[in-house]
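Enquirer: how would this look folded up:
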Amino acid sequence: MKAIATAGWGPKTKLVLSEMPAPFSLGDEDVLVEVHAASVNPKDWKLNYHLAMAATPLGTRRLPPLFGDDLAGVVVDKGTRVQGLDVGDEVYGMDMRLRTASLAEQAVINQQRVAKKPKSLSFTEAASLPLAALTALQGLRKGGAEQGKTVLIIGASGGVGSLAVQIAKYLGMQVTGVCSTRNLEFVKQLGADAVIDYTQGDYRKSAGAFDIVYDVTSYETPLTCKVLLGENGHFISTGGQGLSMVATPLYRLLGKKANSVVVESYREDLGYLTELVELGALHPVIDSVYSLVDSDAAYARNRSGRCRGKVVIEIRS
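Expert: Next up is the predicted model:
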């Protein structure tokens, strides 16, 4: 089958279209999915970079060669203990093993990590949701999101941020989004009650205090956002890079309300996202769409930090 594989490590990693063996190990609780679309997430290239940098000369630098986490496609085979999914079902999801290996014509995924896709969405739209939307949902839950609370979302125009704004509004929260000048109107259209342009100076001095500060950029820490946290305020970070990887868990150890989001993919949460989509409360935001052969360019777009929503790769048109 055609699949995207890695060539090289760290910041010089290249993604190349290769011929790979089709998945052959189908567990009793797995489904085999004919992949129609997959989306790009920073997790993949950050993982490749950080593990390469941490590897010792005597250590091994082994990762599964295939890339991709999110997928949307059609079930073409299933294990003997799979329930609630049948051959021919249109599904979407992701696996929290090291990688789903979704940038391929076929992928194997556990039944609990995949759900029937929203009928109103195309495969391309559905593929953009799993990791980003689950991160948005589970991060807000960790912060104690509920009706009437205030939340500041730092990075509100990106893949996770654009979905977090929508979910927070559905939960009845007062939402303030932080973004660049060019994205102010876009974040307002997503439903934000207020927007802050971070290019106009240090907004921490005047933004006020919030019940939840959700940093989806991973650049901030509980200390840099201390003045933004109200009494009993909760700092949440995607925690994927920089000082946030260390500072957030250390801050929590001191008894403060701070968490990093460790995303779990469950069929139940995917089902909840489907409900929001069908209610019209959540819609994917697609920055750009690439073909499988152009996957390296798709990841370059993601690394640019200029994405408005998600970058998607179509395996089948």
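
Enquirer: okay, CA-based contacts and neighbour counts for the rest of this
Expert: Noted.

Enquirer: For stretch 279-292, what is the spacing between the initial and final residues?
Expert: One end of stretch 279-292 sits 32 Å from the other (C-alpha to C-alpha, to the nearest Å).

Enquirer: If you count neighbours, what's buried in that stretch?
Expert: Residues of stretch 279-292 classed as buried: 281-287, 289-290, 292 (neighbour count, 16 or more other C-alpha atoms under 10 Å).

Enquirer: Check what contacts it and list those residues.
Expert: Under the contact criterion C-alpha atoms under 8 Å, 6 or more residues apart in numbering, stretch 279-292 has outside partners 3-4, 17, 103, 125-126, 128-129, 159, 162-163, 166-167, 170, 273, 276-277, 297-298, 307-315.

Enquirer: wait, residue 299 sits on residue 44?
Expert: No - taking contacts as C-alpha atoms under 8 Å, residue 299 lies outside contact range of residue 44: 9.2 Å.

Enquirer: who has more neighbours, the two?
Expert: The neighbour comparison of residue 299 against residue 44 (other C-alpha atoms under 10 Å) goes to residue 299, with 22 against 16.

Enquirer: For the more buried one, identify the helix or strand it belongs to.
Expert: helix 295-303 (DSSP states H and E).

Enquirer: Please apply the same query to residue 316.
Expert: Applying DSSP H and E, one finds residue 316 in no helix or strand.

Enquirer: Isn't it up against residue 38?
Expert: No - taking contacts as C-alpha under 8 Å, residue 316 lies outside contact range of residue 38: 10.0 Å.

Enquirer: I'd like the distance from the helix holding residue 299 to the chain centre, please.
Expert: 15 Å (C-alpha atoms, centre = their mean, to the nearest Å).

Enquirer: got it, and stretch 8-17?
Expert: Distance, centroid of stretch 8-17 to centroid of chain: 21 Å (C-alpha atoms, centre = their mean).

Enquirer: List the buried residues of it.
Expert: So, applying 16+ other C-alpha under 10 Å, buried residues of stretch 8-17: 9, 14-17.

Enquirer: nearest to residue 249, of those?
Expert: Closest to residue 249 out of those is residue 9 (27.9 Å), distances taken as C-alpha to C-alpha.

Enquirer: Next, the second sequence, to be compared with the first:
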Amino acid sequence: MHEEVTGELFLRPPEERMVKMKAVIWTGYGGPQVLVPSEIETPVPRENEILLKIHSASVTAGDCEMRRLELPLGLSLPVRLYAGWRKPRRIKIPGQEFSGEVVKTGSPVSKFSVGDMLCGTTGFRFGAYAEYICVSESPDEMSGVMAGKPENLSMVEASALPTAGMEALHYLKESKLEKGHKLLIIGAGGSIGSFALQAARHMGIRVTAVDSGDKLQMLSDLGAERVIDYASDESPGSTGEFDSAIDMVGGRGVLKRLGYVRPGGSYFLAFAYIRHLLLAPFIRLLLGKKLNITSSSQSQEELQRLIHFTGTACISPVIHKCFPLSEAAEAHRFAESGVKQGNIVLTAQN
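Expert: Coordinates of the predicted model:
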């Protein structure tokens, strides 16, 4: 299998074929055990590519959903058709977020230089669970985005910034909230929720955060005006109290939780199903509320805006725990345990 992996991914002169790197190979759909540490050939940058020495790669909810092939909005079938029917063949190395250093460039590369510290996403190329990755200096819209690492963040923090940060700022921008407005964040203790909380507080927005009891102190420390244990009988607020809500949980409680948002307000649903798409126009017509299932475009412009905002606001992703690259399976188990606060990160370099 490993010969197949290296043969598909990396074409290089004979004198360079013995250079190995550590990577995590995605061997099948299912539990964390399908993520297998391995050694494969280190890629060599081709024309218009850069070789990144990956420092860190985040472990996101999307990574776990992709591994299990349990995706919302009926996406599991098309993704299976793309990646491989019985097991992933087109995508060998998982991971979509990274921070790293440019160590080599192909010709002609002009946007980046050796020594540049970058963070970004890999899009549908995946491949971040490795010591090295080759990426285009100008990736297309399906191949991710990248930019210089924010100076106020560590490499570990920068690896967890792009996706969660862009989604959080997208929700806040689309909500059109202003200073003094009230925001409800359900599932605030995860990667997107914890960043949205910090960003909202920086903007002067009053935040009520809902999550499990073990995360409430963290949420309070991040600036939540009120914290609620979802397992308690305590109500997040009164009917129509909030100007907007960000729901990172979804499920069958969406219609009930919509009641906390005022008429004309927006309810952002991060993990939606087809039934939510069908309900959205009726909710708007009958209740005068916007059930918003959109996500950020993950564009270069949005990443640059995020990096500027992060530096100006002096906020950073919450890092709960780091795992070595060889323990990717254990990192996925921890990410799915329900106890993580903020982000989980794999470190690729000792």
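
Enquirer: ok, back up a step: tell me which of the buried residues of stretch 279-292 of structure 1 fall in strands.
Expert: 286-287, 289-290 (DSSP state E).

Enquirer: Give me the three-state assignment for the residue sitting furthest away from the middle of structure 1.
Expert: Largest separation from the mean C-alpha position in structure 1: residue 58, at 32.9 Å (C-alpha atoms, centre = their mean). Following DSSP: H, G, I helix; E, B strand; the rest coil, residue 58 of structure 1 is assigned to coil.

Enquirer: In which helix or strand does residue 266 of structure 2 reside?
Expert: Going by DSSP H and E, residue 266 of structure 2 is in strand 261-269.

Enquirer: What span of structure 1 is that strand aligned with?
Expert: The aligned range for strand 261-269 of structure 2 in structure 1 is 229-237, by TM-score structural alignment.

Enquirer: Contacts for that stretch, please.
Expert: 139-140, 142-143, 209-218, 220-222, 225, 244, 248, 257-261.

Enquirer: Report the buried residues of it.
Expert: 229, 233-237.

Enquirer: thinking again about what came up before, mind giving me the ChimeraX command for buried ones among the contacts of stretch 229-237 of structure 1?
Expert: The ChimeraX selection below is limited to those of the contacts of stretch 229-237 of structure 1 classed as buried (16+ other C-alpha under 10 Å):
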select :139,140,142,143,209,210,211,212,213,214,215,216,217,218,220,221,222,244,248,257,258,259,260,261
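
Enquirer: Among the contacts of stretch 229-237 of structure 1, which are located in strands?
Expert: Filtering these for strands - DSSP E - leaves 210-215, 258-260.

Enquirer: Of the residues you listed, which is the nearest to residue 110 of structure 1?
Expert: Once C-alpha to C-alpha is applied, the member of these that ends up nearest residue 110 of structure 1 is residue 260, at 24.8 Å.

Enquirer: so what corresponds to the closest one in structure 2?
Expert: By TM-score structural alignment, residue 260 of structure 1 lines up with residue 293.

Enquirer: isn't that match right up against residue 274?
Expert: No - with contacts counted by C-alpha under 8 Å, residue 293 of structure 2 stays clear of residue 274, the gap being 10.5 Å.

Enquirer: with structure 2 superposed, average distance for the helix holding residue 299 of structure 1?
Expert: When structure 2 is superposed, helix 295-303 of structure 1 averages 0.6 Å from its matched positions, counting by mean C-alpha distance after the TM-score superposition for structure 1.

Enquirer: The next helix-or-strand element following that helix corresponds to what range in structure 2?
Expert: Using DSSP H and E, the helix or strand that follows helix 295-303 of structure 1 towards the C-terminus is strand 310-314. Taken onto structure 2 by TM-score structural alignment, strand 310-314 of structure 1 occupies residues 343-347 there.

Enquirer: Over to stretch 128-135 of structure 1?
Expert: Using TM-score structural alignment, stretch 128-135 of structure 1 pairs with 160-167 in structure 2.

Enquirer: ok now that stretch, how far from the chain's centre?
Expert: Worked out by C-alpha atoms, centre = their mean, stretch 160-167 of structure 2 lies 6 Å from the chain centre.

Enquirer: Only the buried residues of that stretch, if you could.
Expert: Buried-residue list, stretch 160-167 of structure 2, by 16+ other C-alpha under 10 Å: 160-167.

Enquirer: Please apply the same query to stretch 119-130 of structure 2.
Expert: Buried, per 16+ other C-alpha under 10 Å, within stretch 119-130 of structure 2: 119-123, 125-130.

Enquirer: Same question for stretch 210-218 of structure 2.
Expert: Within stretch 210-218 of structure 2, judged by 16+ other C-alpha under 10 Å, the buried ones are 210-212, 215-216, 218.

Enquirer: Output those residues in a markdown table, with distance to residue 96 of structure 2 and secondary structure appended to each entry.
Expert: Shown next, in a markdown table, are these (distance: C-alpha to C-alpha, whole Å; DSSP: H, G, I helix; E, B strand; the rest coil):
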| residue | distance to residue 96 of structure 2 | secondary structure |
| --- | --- | --- |
| 210 | 27 | strand |
| 211 | 26 | strand |
| 212 | 27 | coil |
| 215 | 26 | helix |
| 216 | 29 | helix |
| 218 | 26 | helix |
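
Enquirer: Show me which of those is closest to residue 112 of structure 2.
Expert: The closest of these to residue 112 of structure 2 turns out to be residue 218 (C-alpha to C-alpha; 37.2 Å).

Enquirer: quick one: the helices in structure 1?
Expert: Taking DSSP state H as the criterion, structure 1 contains helices spanning 42-54, 123-127, 130-142, 159-170, 184-190, 244-253, 267-279, 295-303.

Enquirer: Any idea which of the ones you listed gets closest to residue 80 of structure 1?
Expert: Using C-alpha to C-alpha, the helices of structure 1 put helix 267-279 closest to residue 80 of structure 1, at 18.2 Å.

Enquirer: Which positions within the closest one qualify as buried?
Expert: 267, 269-271, 273-274, 276-277.

Enquirer: can I get the residues you listed in TSV with distance to residue 73 of structure 1?
Expert: Shown next, in TSV, are the buried residues of helix 267-279 of structure 1 (distance: C-alpha to C-alpha, whole Å):
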residue	distance to residue 73 of structure 1
267	15
269	18
270	15
271	16
273	17
274	15
276	20
277	18
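
Enquirer: Which one of the residues you listed is nearest to residue 118 of structure 1?
Expert: Distances from residue 118 of structure 1 to the buried residues of helix 267-279 of structure 1, taken by C-alpha to C-alpha, are shortest for residue 274, at 5.3 Å.

Enquirer: so how many other residues sit close to the equivalent of residue 113 of structure 2 over in structure 1?
Expert: Using TM-score structural alignment as the criterion, residue 113 of structure 2 maps onto residue 86 of structure 1. Residue 86 of structure 1 has 15 neighbouring residues, counting by other C-alpha under 10 Å.
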